[in-house]
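Undergrad: Fold the following, please.
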Amino acid sequence: MTGHRKILIVAYPAQGLLNPSLRFAKRLLNMGVDVTYSTSLSAIRCIDEKTTPHGLTFSPFSDGHDSGQQPDTTLQQFVSDFATNGASAVAEILSFATAAGQPFDHLVYTTVAPWAALVADAHGIQSTVLWCQSATAMDIYYYYFDGYQGLISSNNNNPIFPINFPGLPPLIIADLPSFFLPSNANENHFVISLLKDHVDALKLSPTILVNSFNELEPESIRAIEKLVFLPIGPLVPSEFLDGKESLNNSSGEDFIKIPAEDDYIQWLNTKPKSSVVYVSFGTLATLSMDQIEEVASGQLECRRPFLWVIRDSLSAERLSKIDLLKKQGMIVNWCSQAKVLCDEAIGCFLTHGGWNSTVEAVVGGVPMVVFPQWADQAKNGKMIEDVWRTGVRVRKREGDGMGEGREIERCLKMVMGDEKMKRNAEKWRNLAREALNNGGSSTINLQAFLDDL
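TA: A predicted model of the protein is given here:
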């Protein structure tokens, strides 16, 4: 029985966490759960009322940045302020609900908000993390703080040094999350501290709701006995599962307010099946102008039509061969990635390899060229190329890490012409959708989570 359960979701205000956590909230609502969603005021203001899940209650709070993160605010300060102000606000939400005779049964918190587990525990409420990276990434973080920190730290200047974690695929230093590598040491120290807070919070509850599915990461899910992974993903728009017609008549379930739709869908409709390269490097990565020029060169030499998302329109207009690019493809500053990856015209996804993008490509059955930028993206690229075999990684130039145009061209041509890779992508697409069907592994796992509350 799942009805009459009352769950509070606490979400860090980043688009890569808001969308999956709102999709999770929508699934809970559809199962009869009473859901309250708490995040910053600035994030709530960005949520589109037209796509908000029916019945969802919002409980926003000020994190001290009511206009969102500003250019002069460091990520460390922004995360710290969200934690400090959020802990007070969530404590108040829990206390008020209890005093009103309508206490919460459970608290679910997203990645980057491990402090919420401590607040819940102080109020006698169980909590569970909604982990919006892969199970493999969580395993690596756990192992790092459980005896592997010295080995990694003493060899992090050797990118090919092998790291063998029990139960995980063979890795090298270059495959590990960027936070363990020597560059950006100050930022890495702050993020590593945050990751340790996440691992420590698992001592209160070892259950991890992960945006993955059993079939995608079977070894990683079972690798560490002390952790209980419940894959309940992929957390993708529900329209992904209903066919192209349903998706074309929707927003693609982007809960964040979006610009008026451009004509990119109509443009895609004029292209042959599997002929277009979709290019996007996420909402956080910022490429240098030189790197953008190399990406452009690779696409021009590949001679395939492309749909390229460049968020900074000034950078797009500064491209040296902008006229040639506009003849060959289409450049936009935003698109609904869900819609695009479901479009039959898409034959390849040139991506940074963020987990949300990876999962959406898996569900869309789209092969990938991965050009990792930071965080867990190198590890995701490793899985895509060597484990799931649905793509290849861009080999970066030694010294500056540049992805050269000729290398990008090589990767695009390889993926677009590899029939076996396309069949693998189709296989994972089918398994992902089966996991979300009635009787599928992710549906069963979510029901088990609610039954155990």
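
Undergrad: contacts, neighbours, all on C-alpha from now
TA: Fine.

Undergrad: Tell me how many other residues surround His54.
TA: By other C-alpha atoms under 10 Å, 11 other residues sit near His54.

Undergrad: To which secondary structure element is it assigned?
TA: Following DSSP states H and E, there is no helix or strand that holds His54.

Undergrad: Alongside the first, I'd like the structure of this one:
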Amino acid sequence: MERTTHILLLAYPLQGHINPLLQFSKRLVSKGVRVTFVTTTSIGNSMQALPSHSISIEIISDGSENGKDSESLDAALERYKLHVSQSLAKLIEKHNSSQYPPKMVVYDSFMPWVLDIARQFGIDGAPFFTQSCVTNAIYYHASHGAIQMPIEEGASISLPSIPSLKIDDLPSFLCDKGLYQALLKLVLNQFSNILEANWLLCNTFNELENEVVNWMTSQQWRVKTIGPTIPSIYLDKRLEDDKEYGLHLFKPDVDACIKWLDTKETHSVVYTSFGSLASLGEEQMDELTRGLKNSNCHFLWVVRETEQKKLPLNFLEETSEKGLVVSWCPQLEVLAHKAVGCFMTHCGWNSTLEALSLGVPMVAMPQWTDQPTNAKFIVDVWKVGVRIKLDERGIATKEEIELCIREVIEGERGKQMKMNSIRWKELAKEAVDKGGSSDKNIEEFVAKLAPS
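TA: A predicted model of the protein is given here:
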């Protein structure tokens, strides 16, 4: 097959942003598109592990080689923008004089300025949103002053097409503005040229966020859902060899995890992971270890190497019969394993989509950024989990953790959550399967770019 339509995809250098774009690249390749995946020097070394036979990889400078440890987040983001703007322009120039000049740059929505660079070279650009449509809508309303800051404790926020939200349902950047000023600016700037783009690609599926997607469309946003972007083997199985993301910033202990799970009964294990960034305080770690222990369930717990010193002395010996602690694991394989009965999660969007796509109910323990909003929807809208309530110190106590685990694994509500999870799993598969909502959107995207 002659691949004449060429698309560049530019990822933001965080694992949770790279993986969805990488999976979207594989879908594009399956539709006959020539794909060049562009990442930057700060993460480029980890990209060598990619199955590059169908996707070309280019690494451009983001200035990280000149970055200083002491630089502020503001300065780091400015340096990133300056260097990526320059090196992306050079890359487009190089490809423009090749046999297959690019038709389009798909770029992470955190970099809205890429649209201007692309159009300077006569090609189009499309932002790719790696967070939920609900989170994006909330940030959009905030960027237009529809959410009054500071938000009073106990106040309810009403926004079109979104259930009423309390302060602890909002993305944390909106609540702790002083703490996250540079990051708040980054997420609000995503919408600076939203109406200029001909495509807004979102890592979700229509059925999951129907009301918000309809609202976005009513605002003249050219929104197209193309997710969930998880490997095809877990969904429609139409992409050969698409068994994993292909990029690990941490090395997973595959054998240990799967062999251990194989010895456990169906739906008996609590899988616990808080992602690649979250860091729990020592007091919280202590409560979590006790909660897992007291639940009397088997548990598989991912504790990154940098976090393991926070585990209580003797915890590993005392729980060796019941639990397995690993520094990283193949999350999709674990969630797909029949032994797993629930997922205690920080509710990052990728983890949330993975659990929904694999039919696993959740115990939600959000930490920051978009996670509180995802937790609200997990519990109240999709009805596939419970949310751990924090005490007056902001700590999830061992009693609360035990209670939530038992409710999902053993309780009556847990059975209903499991049934709801299976329904979302089927809808996720349908969305990406032939003729599904996401599949049709990708087909349409490719058809518009194809030479007539």
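
Undergrad: Please work out the TM-score for the two chains.
TA: The TM-score (TM-score structural alignment, normalised by the length of the second structure) is 0.92; 441 aligned residues with a C-alpha RMSD of 2.4 Å.

Undergrad: superposed on the first structure, where does the helix ranked longest in the second structure end up, distance-wise?
TA: Longest helix of the second structure, by residue count under DSSP state H: helix 73-96. Overlaying the first structure shows helix 73-96 of the second structure at a mean distance of 1.8 Å from the equivalent residues (mean C-alpha distance after the TM-score superposition for the first structure).

Undergrad: what does the helix or strand just after that helix correspond to over in the first structure?
TA: Next in sequence after helix 73-96 of the second structure, counting helices and strands by DSSP H and E, comes strand 104-108. Aligned using TM-score structural alignment, strand 104-108 of the second structure spans residues 106-110 in the first structure.

Undergrad: And for stretch 378-388 of the second structure?
TA: Under TM-score structural alignment, the match for stretch 378-388 of the second structure is residues 384-394.

Undergrad: which parts of that stretch are buried?
TA: For stretch 384-394 of the first structure, a neighbour-count test (16 or more other C-alpha atoms under 10 Å) marks Ile384, Glu385, Trp388, Arg389, Thr390, Gly391, Val392, Arg393, Val394 as buried.

Undergrad: okay, how far is it across that stretch, tip to tip?
TA: End-to-end distance of stretch 384-394 of the first structure (C-alpha to C-alpha, to the nearest Å): 12 Å.

Undergrad: How far away from the center of its chain is that stretch?
TA: Relative to its chain's centre, stretch 384-394 of the first structure lies at 17 Å (C-alpha atoms, centre = their mean, to the nearest Å).

Undergrad: quick one: contacts of it?
TA: 169, 216, 366-372, 381-383, 403, 407-408, 411, 415, 421-422, 424-425 (C-alpha atoms under 8 Å, 6 or more residues apart in numbering).

Undergrad: try it again with 7 Å
TA: 367-371, 381, 403, 407-408, 411, 415, 421, 424-425 (C-alpha atoms under 7 Å, 6 or more residues apart in numbering).

Undergrad: ditto for stretch 82-93 of the second structure
TA: Contacts of stretch 82-93 of the second structure (C-alpha under 7 Å, 6+ apart): Ile60, Ser61, Asp62, Gly63, Ile117.

Undergrad: Widest-spaced pair of those?
TA: Gly63 and Ile117 (17.9 Å; C-alpha to C-alpha).

Undergrad: Just give me the match in the first structure for Glu360 of the second structure.
TA: Actually, residue 360 of the second structure is Val rather than Glu. Val360 of the second structure maps onto Val366 in the first structure, by TM-score structural alignment.

Undergrad: shouldn't that match be in contact with Ala425?
TA: Yes. The pair Val366 of the first structure / Ala425 is scored as a contact, 6.0 Å apart, by C-alpha atoms under 7 Å.

Undergrad: tell me which element the counterpart of Asp323 of the first structure in the second structure is part of?
TA: Mapped onto the second structure by TM-score structural alignment, Asp323 of the first structure lines up with Glu317. Glu317 of the second structure is part of helix 315-318, with elements assigned from DSSP H and E.

Undergrad: And Pro272 of the first structure, by the same measure?
TA: With DSSP H and E as criterion, Pro272 of the first structure is part of no helix or strand.

Undergrad: Now do the aligned residue in the first structure for Asn296 of the second structure against Asp312 of the first structure, distance only.
TA: Taking TM-score structural alignment, the alignment pairs Asn296 of the second structure with Arg303 from the first structure. According to C-alpha to C-alpha, Arg303 of the first structure and Asp312 of the first structure sit 24 Å apart.

Undergrad: same thing with Gly298 of the first structure?
TA: Relative to Asp312 of the first structure, and taking C-alpha to C-alpha, Gly298 of the first structure is found at 20 Å.

Undergrad: Among those two, which residue is more densely surrounded?
TA: Set Gly298 of the first structure next to Asp312 and count neighbours by other C-alpha under 10 Å: Gly298 wins out with 22 against 12.
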